[in-house]
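Student: Could you look at this predicted model? Sequence included:
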Amino acid sequence: MFYFSTKNGLSKSMMFFVSIVILISCSMFNGLSNKAYAQTLWSKPIIKTDDPRIKVTVSQTGLTKGPITIKIDTTRYNNGHNVSNIDNELVFGSVFTYKVKENGFYSFPISAETSDYLHQADFWCSVEVMNIDNRAPVFMHPKTKVDSFSGYMFLSINAKDDLSIRRIKLPDGTYSNYKMDWGTGELLETVQVKKNGKYTFVAEDFAGNNKSYTVTVKNYKKTPLSVKKVTHESTYITGKTLPYAIVTANVGDSRLGYFKADKKGNFKIKLKTKRKAGSSLNVNALDRNLKYVGNTVKVRVN
């Protein structure tokens, strides 16, 4: 962690940590869970039949990516000697099935084989399907950014789904449990970037659809930083970095000094007290333009 401190109060790195904790807490307690939200967007199939002797069932009543099989059992009507129109074809028998791949309203005529079924049905049954989600989530807006508080680089990406994101598998194999933004229907995920390379995310929805997306990071680079020798007699810490970079010297959470490098990248941090021989300190540098991640050099006092 880098410590680019404010003049008073908490260091900026600590402020960043507190901010992350607050954001996570708000996410945990703001509104319904992703699953509860998803359940507000779909409904169980609605089944109707003109005659109780005609039994209609569906293979899935919960959210599914499909297909769903509609089963019409007419065994109790006319001893099962019936006819129906399934997908524009006349089908004879007692049990009729039909596979549904999309949400919609599906109706079926049922008639006895001996009736005038070509002109008029004896009964009708119907199923309104509203629980199929066969569209996978989508990813969008991947971007990297160096945080001005911590000096770390973060990769953020949005995932969106029609019926809510269940979770996102992160590049390290763990799963996100953040909640969706109800206003946009999106879930924003952020991970720390520690090197150039490929970062793969997998978004899953509650119907079982999933989508993989790989971001290739090529812009990870540390702020150049060199520190000259520090002895127990030194009253300054000097070195070179990027022009106008922010440079701090720290021991643990305590800041020893702060300096803004000049136009040539030179810095000179004044020490209020001389350091003991054998002790160590950290010198941190962060690019003012946030094109580079923060860099730390551990210095041993001679």
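Tutor: Thanks, I have it.

Student: From here on, just use CA atoms for contacts and neighbour counts.
Tutor: Noted.

Student: Quick one: the strands in the stretch 151-300 of the chain, in order.
Tutor: Using DSSP state E, counting those that start in this stretch, the strands of the stretch 151-300 of the chain run over 153-160, 165-169, 175-176, 186-193, 197-205, 210-217, 225-227, 236-241, 246-251, 254-260, 266-270, 280-286, 295-300.

Student: Could you say which one of these comes nearest to Ser27?
Tutor: Each of the strands of the stretch 151-300 of the chain was scored for nearness to Ser27 using C-alpha to C-alpha, and the closest is strand 186-193 (10.8 Å).

Student: okay, now the one to match up with it:
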Amino acid sequence: MKFVFAMIVFMVTISVGSHVSFANSYEPIIHAINPNTTITFSTKKLTNKPVKVTIDTSKYEGGDHYLYDSFSKKIIKSNKITVDISKNDQYNFLPVDKDMDEESVPNYGFWIMIEVRNIDMTKPKIKVLKPTLEFGTGKYRLNFGITDYESGIKSVTRQTSYNSSYPSKEAFMSMDDSMIINRNGRYKVTATDFAGNKAVKYITVTDYKKAPLKVNSFTSKSNYITGKSMKNTWISVYNLNTGYRIAKVKTDSNGKFKASIGKQKTNTKLYVWTWHIPEKYVSASKDITVKR
């Protein structure tokens, strides 16, 4: 083959506009290509596996040449090659005379330039944050943060079966999330990115504790309901038959409370609930049936 030294003249550029989908923004780019050359990729989607790139120059100038790979700095003795690429980068190939050696390859000519950018082999990161108690309800909220600065967070699954998925156009590189738990134990959080990488985090909770709540016995002849909980804590009493709250009182410095509820009919079901409890305690509740 008679190699023609010339500057690049055939250029194909794929630009990513503002309206393309998130996933498409990671597609490989062909920056430059020779006449009668075809380039194919095993996948253009985000992946956590190597991408096979096939470059076929067999119809370029009779095919009487080899291909020089500038990344490995090797001459591949073929005019049609398939290379496994495992790292996002720009890769350049040049048709060269068959009798040329690596040291003689020029810096100019009809270079084939491709940019692979759809490989992500890094798992998302899950960080446990400080748990919080919801104001008023005292529910224990287990908090965690998730980051994935490569291909973005696709979905998060919590052990409580509360799942959330985010479509590609709304991918998050960083987000805070949480789940409500009801006991001490081991909880599982799974985060998956758009390339298919999956991270699993097990979070052990040992500081879950409910506020103490004691309700003294009373009958349908009683006008008051009494008991004990945390000091300076609100106590709400609901009539479950009607769905209305019938009393709201605050415990004293010793945690005792006395709520006026009026006489309630036998078998009426009441719900007694701590509210605005001190920090580090989860709200407690009791279902009470009025006795004769």
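Tutor: Great, that's in hand. Since the structure is predicted, the reported quantities are computational estimates derived from the model, not experimental observations.

Student: can the strands of the stretch 151-300 of structure 1 go into CSV with extra columns for mean neighbour count and distance to Met28 of structure 1?
Tutor: As requested, the strands of the stretch 151-300 of structure 1 are exported to CSV (neighbours: other C-alpha atoms under 10 Å; distance: least, C-alpha to C-alpha, whole Å):
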stretch, mean neighbour count, distance to Met28 of structure 1
strand 153-160, 20, 18
strand 165-169, 24, 14
strand 175-176, 15, 12
strand 186-193, 18, 13
strand 197-205, 19, 19
strand 210-217, 15, 23
strand 225-227, 18, 40
strand 236-241, 20, 41
strand 246-251, 22, 35
strand 254-260, 18, 33
strand 266-270, 20, 43
strand 280-286, 24, 33
strand 295-300, 18, 33
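
Student: Tell me which of these sits nearest to Tyr77 of structure 1.
Tutor: Nearest to Tyr77 of structure 1, of all the strands of the stretch 151-300 of structure 1, is strand 197-205, at 41.3 Å by C-alpha to C-alpha.

Student: ok, residues contacting stretch 82-92 of structure 1?
Tutor: Contact partners of stretch 82-92 of structure 1, identified using C-alpha atoms under 8 Å, 6 or more residues apart in numbering, comprise 74, 81, 93-94, 96, 98, 108-113, 117.

Student: Aligned against structure 1, show me the partner of Val189 of structure 2.
Tutor: Superposed on structure 1 with TM-score structural alignment, Val189 of structure 2 falls opposite Phe201.

Student: Enumerate every residue touching the most centrally placed residue in structure 1.
Tutor: Taking C-alpha atoms, centre = their mean, the centroid of structure 1 lies closest to Glu189, which sits 4.2 Å from it. Neighbouring residues of Glu189 of structure 1 by C-alpha under 8 Å, 6+ apart: 156-159, 168, 176, 178.

Student: cool, now which of these survive the switch to structure 2?
Tutor: Among those, the contacts conserved in structure 2 (both residues aligned by TM-score structural alignment, their matches' C-alpha atoms under 8 Å) are 156-159.

Student: Just put those in a markdown table and tack on distance to Asp287 of structure 1.
Tutor: Formatted as a markdown table, these follow (distance: C-alpha to C-alpha, whole Å):
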| residue | distance to Asp287 of structure 1 |
| --- | --- |
| Ser156 | 20 |
| Ile157 | 24 |
| Asn158 | 27 |
| Ala159 | 31 |
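
Student: Farthest-apart pair in these, please.
Tutor: By the measure C-alpha to C-alpha, Ser156 and Ala159 form the most distant pair in the kept ones among the contacts of Glu189 of structure 1, at 10.2 Å.

Student: Mutual contacts of those two, please.
Tutor: With C-alpha under 8 Å, 6+ apart, Ser156 of structure 1 and Ala159 have common neighbours 188-189.

Student: Count the residues that sit near the aligned residue in structure 1 for Lys80 of structure 2.
Tutor: Alignment note (TM-score structural alignment): Lys80 of structure 2 maps to Val95 of structure 1. By other C-alpha atoms under 10 Å, 19 other residues sit near Val95 of structure 1.

Student: Val95 of structure 1 is in contact with Thr75, isn't it?
Tutor: Yes - the pair Val95 of structure 1 and Thr75 qualifies as a contact (C-alpha atoms under 8 Å) at a distance of 7.0 Å.

Student: Compute the distance between the closest residue to the match of Lys80 of structure 2 other than its chain neighbours and Lys99 of structure 1, please.
Tutor: Leaving aside its sequence neighbours, Val95 of structure 1 sits nearest to Asp73 (C-alpha to C-alpha, 6 or more residues apart in numbering; 4.5 Å). Per C-alpha to C-alpha, to the nearest Å, Asp73 of structure 1 is found 15 Å from Lys99 of structure 1.
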